[in-house]
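[1] next comes the sequence, and after it the predicted model I'd like to discuss.
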Amino acid sequence: MTAKRFWPVAGVLLLIGIEALLFGYSYPFFSLALESKGIATWLIGLNASLAGAGILIFGPFLPALIDRLGLKFLVAAQFALSFLSFAAILAFDHLAVWFVARFVMGTCFSALWTTTEIWLNGVVDDRNRGRIVGASGTLYAACQFVGPLMLSATGSTGSLPLIAAMAPLAVGVAVALSIRSAVGETDEEETGSAATLRTALGLAGALIAAAFLTGVGETAMQSLLPLYGLAHGLSEAAASRLVAVFSLGEAILVAVLGWMADRYGRRLTLIGCAALAVVSTLALPFVMGRGLILEPVLFIAGGTVSGLYTLGIVLIGQDFRGQRLAVVSTGFAMAYSAGSVVGATPIGYLIDLFGVEALPLTVALGFLALMAFLVRPRRRIELAAED
């Protein structure tokens, strides 16, 4: 990689790390800080929900803002608004400010998740796309893990935790402004008309479905795995460990899958990833209580479920440029968020009706349907052309 291309890639990866750090930091910070003020638990939950709704509200406007402002200035503005949100809490310690600030920064963090993915796809070369995008997923997981550790050092009360959050956000503004805008690197195709953009979304239908199903499967597994473990006679500690192993797979295997996508072909890797997600989730009822087998199966399930999202990002960057890239990436992120919102609720209802085995069975059936769609003959565009 030339020096000219090194900083844009490294800089965007640094922005992704800062975003993940603050994401992991902000959720426990707000919960603990509001609890220390004696706020009702349902209000603390509402505060958290405000943060998660951002991309669903703001997402439809992202492509137009990217087109008008460019990624450099839009990403810098999102970091700046998050910085000002923490500053507002520091200056005006009022409950209404805590809620407005959480909504603003939650919206910014959700939008940053999408815009930095778009930016990274614009600055990487296609030969290394899978490796770098996969590595960014591992980087995100690692920095998100560091966030709560940082909070344990600062505490959740007083001005220190707010200042500690503002410092990396200020760095994010400076880094974003220092990177050459990706507009020139992603506009190999014309921005196109609304009809062209609708066509782009139609051509990415399989990837949008993958994003939605990943959101559903990942949220349901992380939320309901502890209950699944308890139903199989595990202790609370052992049931919680199921989620930890699942999350570890998410953090590590995405980088491996990215490398495999570049090495063995992206469509083949995506189909194989979906197949492994089906097999590993279906295997759960048969390996529960067998620790030496259970943990590798959960590890693979976590990595492949999360890997479907990462591979989708790789394929979008391969096949779309300019405004199409912005629109399809935004639709992809919104589909994932919608799946996360839907997530555990219907599967939890199915568990109430049919028992706990509805969890792995439902998730596996969803990915089986996706795999059947992916193996159909490709038409009009290679959603994931072989390298």
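    Nice, I can see it.

[2] from now on I want contacts and neighbour counts done on CA atoms only, so please keep to that.
    OK.

[3] I figured Ala101 hits Ala87, correct?
    No: because the distance of 9.2 Å does not satisfy CA atoms under 8 Å, Ala101 is recorded as not touching Ala87.

[4] mind listing the helices for the stretch 201-350 of the chain?
    Counting by DSSP state H, counting those that start in this stretch, the stretch 201-350 of the chain has these helices, from start to end: 205-231, 236-264, 266-287, 291-319, 322-342, 344-354.

[5] do you know which of the ones you listed lies nearest Leu368?
    Proximity to Leu368, assessed across these by CA to CA, is greatest for helix 266-287 (6.1 Å).

[6] run the chain-centre distance for the longest helix seen in the chain.
    The helix spanning the most residues in the chain, taking DSSP state H as the definition, is helix 3-36. Distance, stretch centre to chain centre, for helix 3-36: 12 Å (CA atoms, centre = their mean, to the nearest Å).

[7] another one to put next to it:
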Amino acid sequence: MGLAALFASTFCELCGLFMFGPLLLFTLKARGLDTAEVGLISASQWLGMVLATPFTAGWVRRLGPQGALQASGVVPLLALLGITLSTYAPLWAGLYLIAGAAGALRWIVAESTVAELAPAAWRGRIVGLYETMVGATFVLGPALLALIGTEGAGAEASRWTALALVALGVLLTALVPKREHPADEDVRLGWHGIFDALRAAPAVMVVGFVGGFFEAGLASLLPLFGLAHGFPVAQAALLVSASGLGSALMMVPVGLAADRWSLERIWRWCARVNLCATLLLPLVGLFPAAHPLAWGIAFAWGGAGGALYTLAMVDIGHRHQGVALVNATAVLVMSYTLGGLCAPAFGASALQFAPIWGLPILLSLVAGLGLRALVKH
């Protein structure tokens, strides 16, 4: 019952967030902001996560896992409500940053709980199932946005629908039973704990960064990429759904493979797929007839990027328990969110200043970094 409530509450909250995010991009673009400015405002959510993540283990110890989950739902709800009721773009950036900071709490405590409770022989499949649920929200959020509308009255209805989903997630969180992590005096918190976990598995954290860059960060950038290359607004939003579909369909098979075969081997194949898909990207910019290829590339990015993160979570679940697992999860989430921050911030600038080649070059460098880290792992 506890895991079911956790799955359901996270599902509703993320559907609302991934519905709200692309709509915010379109709203800012309609106000006349250039692509780089829109990308920076979008990145503020990921900046909030990065800033808060080192301290989440301490907050989980103070509030308990259930209290942290409650706070991580209420604060983003209030932040999105503030964005909906105001018209000042700099305030939106600040509120989006606060929502991201609170979201780090949910992310870390939910991920670490799933990894800790899963039996070792089934950990890949169970973590993969959880990540499949998360990946489904990448699909359904933007799909609901495209269905309800992105302009005029449709956009207003979409905003309130997104808020209702986040509120439902808060209510479902109350059904998660209280659970205390055992105290572990040997495990350090804050930045000391972050550095301990980073030293223990640096390659895993590099892979987490690459996974966040391609799965979560590019989800914020794909609508802008579509608009820059002549896609209609609704089709540009559905590029995010293609990425999310890759996440949703690939996590359980990848987790099953990790339970049966070498984790490192599966990891390397995912990194190779990620790089190969990236090398096809210039075709979309050079040839309008190749536009349908963008959906396949986005699908590969979502699947391979999400798999890199999922396998990293399985790896640290094998290595750690209790507070040490919370710390290791925090480091993985921090590296993932750094990737999510860098993708829209640098990718939007690359897209603006070199529409055809800037983004492919940037993405190829990041994909190559992930593959190199795994080869040396």
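    Here it is on my side, so go on. It should be emphasised that the depicted structure is a prediction, and the values quoted were computed from it without experimental measurement.

[8] overlay the chains and give the TM-score.
    Aligned and superposed, the two chains score 0.74 in TM-score terms (TM-score structural alignment, normalised by the length of the second structure); 361 aligned residues with a CA RMSD of 4.4 Å.

[9] before we move on, back to that, with distance to Glu185 of the first structure added, can I get the helices of the stretch 201-350 of the first structure in TSV?
    Formatted as TSV, the entries for these read as follows, by distance: least, CA to CA, whole Å:
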stretch	distance to Glu185 of the first structure
helix 205-231	23
helix 236-264	20
helix 266-287	22
helix 291-319	12
helix 322-342	8
helix 344-354	39
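
[10] so which of those helices comes closest to Ala135 of the first structure?
    Ranking the helices of the stretch 201-350 of the first structure by proximity to Ala135 of the first structure (CA to CA) places helix 236-264 first, at 4.7 Å.

[11] buried sites along the closest one?
    239-263 (16 or more other CA atoms under 10 Å).

[12] buried residues in the strand or helix carrying Leu84 of the first structure?
    Mapping Leu84 of the first structure onto the secondary structure by DSSP states H and E places it in helix 71-91. Along helix 71-91 of the first structure, these residues count as buried under the neighbour rule (16+ other CA under 10 Å): 71-90.

[13] stretch 18-25 of the second structure too?
    18-25.

[14] now, which of those sits nearest Arg372 of the second structure?
    Compare each of the buried residues of stretch 18-25 of the second structure with Arg372 of the second structure using CA to CA and the shortest gap goes to Phe18, at 31.0 Å.

[15] any idea what the closest one aligns with in the first structure?
    Under the alignment (TM-score structural alignment), Phe18 of the second structure pairs with Gly24 of the first structure.

[16] and that match, what does it touch?
    Gly24 of the first structure makes contact with 143-148, according to CA atoms under 8 Å, 6 or more residues apart in numbering.

[17] if we can go back for a sec, next SSE downstream of the longest helix of the first structure?
    helix 41-52.

[18] map Ile57 of the first structure across to the second structure for me.
    Using TM-score structural alignment, Ile57 of the first structure pairs with Leu51 in the second structure.

[19] count of residues packed around the residue lying closest to Gly155 of the first structure once chain neighbours are set aside?
    Distance criterion CA to CA, 6 or more residues apart in numbering; nearest residue to Gly155 of the first structure, sequence neighbours excluded, is Pro161 at 6.3 Å. The tally of other residues near Pro161 of the first structure (other CA atoms under 10 Å) stands at 22.

[20] just the angle between the host helix or strand of Pro161 of the first structure and helix 71-91, please?
    Following DSSP H and E, the helix or strand that holds Pro161 of the first structure is helix 160-178. What separates the directions of helix 160-178 of the first structure and helix 71-91 is an angle of 160 degrees, with axes from the mean of the first three to the mean of the last three CA atoms, to 10 degrees.

[21] how about Arg123 of the second structure, what's its partner in the first structure?
    Across the alignment, which pairs residues by TM-score structural alignment, Arg123 of the second structure is matched by Arg129 of the first structure.

[22] residues contacting the nearest residue to its match once chain neighbours are set aside?
    By the measure of CA to CA, 6+ apart, the closest residue to Arg129 of the first structure outside its immediate chain neighbours is Val314, 6.3 Å from it. By CA under 8 Å, 6+ apart, the contact list for Val314 of the first structure reads 121, 129-130, 133.

[23] Ala204 of the first structure -> the second structure?
    In the second structure, the residue matched to Ala204 of the first structure (TM-score structural alignment) is Ala201.

[24] how many residues are close by that match?
    Close neighbours of Ala201 of the second structure, defined as other CA under 10 Å, add up to 17.

[25] give me the number of residues near the residue nearest to Gly317 of the first structure when sequence neighbours are not counted?
    The shortest distance from Gly317 of the first structure to any non-neighbouring residue, by CA to CA, 6+ apart, is to Asn121 (5.1 Å). Asn121 of the first structure is flanked by 30 other residues according to other CA under 10 Å.

[26] hmm, Arg129 and Asn121 of the first structure touching each other?
    Yes: between Asn121 of the first structure and Arg129 there is a contact at 7.3 Å, judged by CA under 8 Å.

[27] any common contacting residues for these two?
    Both Asn121 of the first structure and Arg129 are contacted by 314, 317, under the criterion CA under 8 Å, 6+ apart.

[28] what strand or helix carries the most centrally placed residue in the first structure?
    A centroid search over the first structure (CA atoms, centre = their mean) returns Trp113, at 6.8 Å, as the residue closest to the centre. Using DSSP H and E, the secondary-structure element containing Trp113 of the first structure is helix 95-123.

[29] helix or strand right after that helix?
    For helix 95-123 of the first structure, the succeeding helix or strand toward the C-terminus, using DSSP H and E, is helix 129-154.

[30] grab the nearest non-local neighbour of Gly312 of the first structure.
    Take Gly312 of the first structure and drop its neighbours on the chain: the residue closest to it by CA to CA, 6+ apart is Leu207, 5.7 Å away.

[31] and the one you found, how many neighbours does it have?
    Around Leu207 of the first structure there are 29 other residues, counting by other CA under 10 Å.

[32] wait, Gln70 of the second structure sits on Thr173?
    Yes: judged on CA under 8 Å, Gln70 of the second structure makes contact with Thr173 at a distance of 6.3 Å.

[33] for the contacts of Val314 of the first structure, which one is nearest Val9 of the first structure?
    Proximity of those to Val9 of the first structure (CA to CA) peaks at Asn121, which lies at 9.3 Å.

[34] ok, that closest one - contacts?
    129, 133, 313-314, 317.

[35] so Leu40 of the second structure touches Ala345, yeah?
    Yes: with contact taken as CA under 8 Å, Leu40 of the second structure and Ala345 are classed as touching, separated by 5.2 Å.
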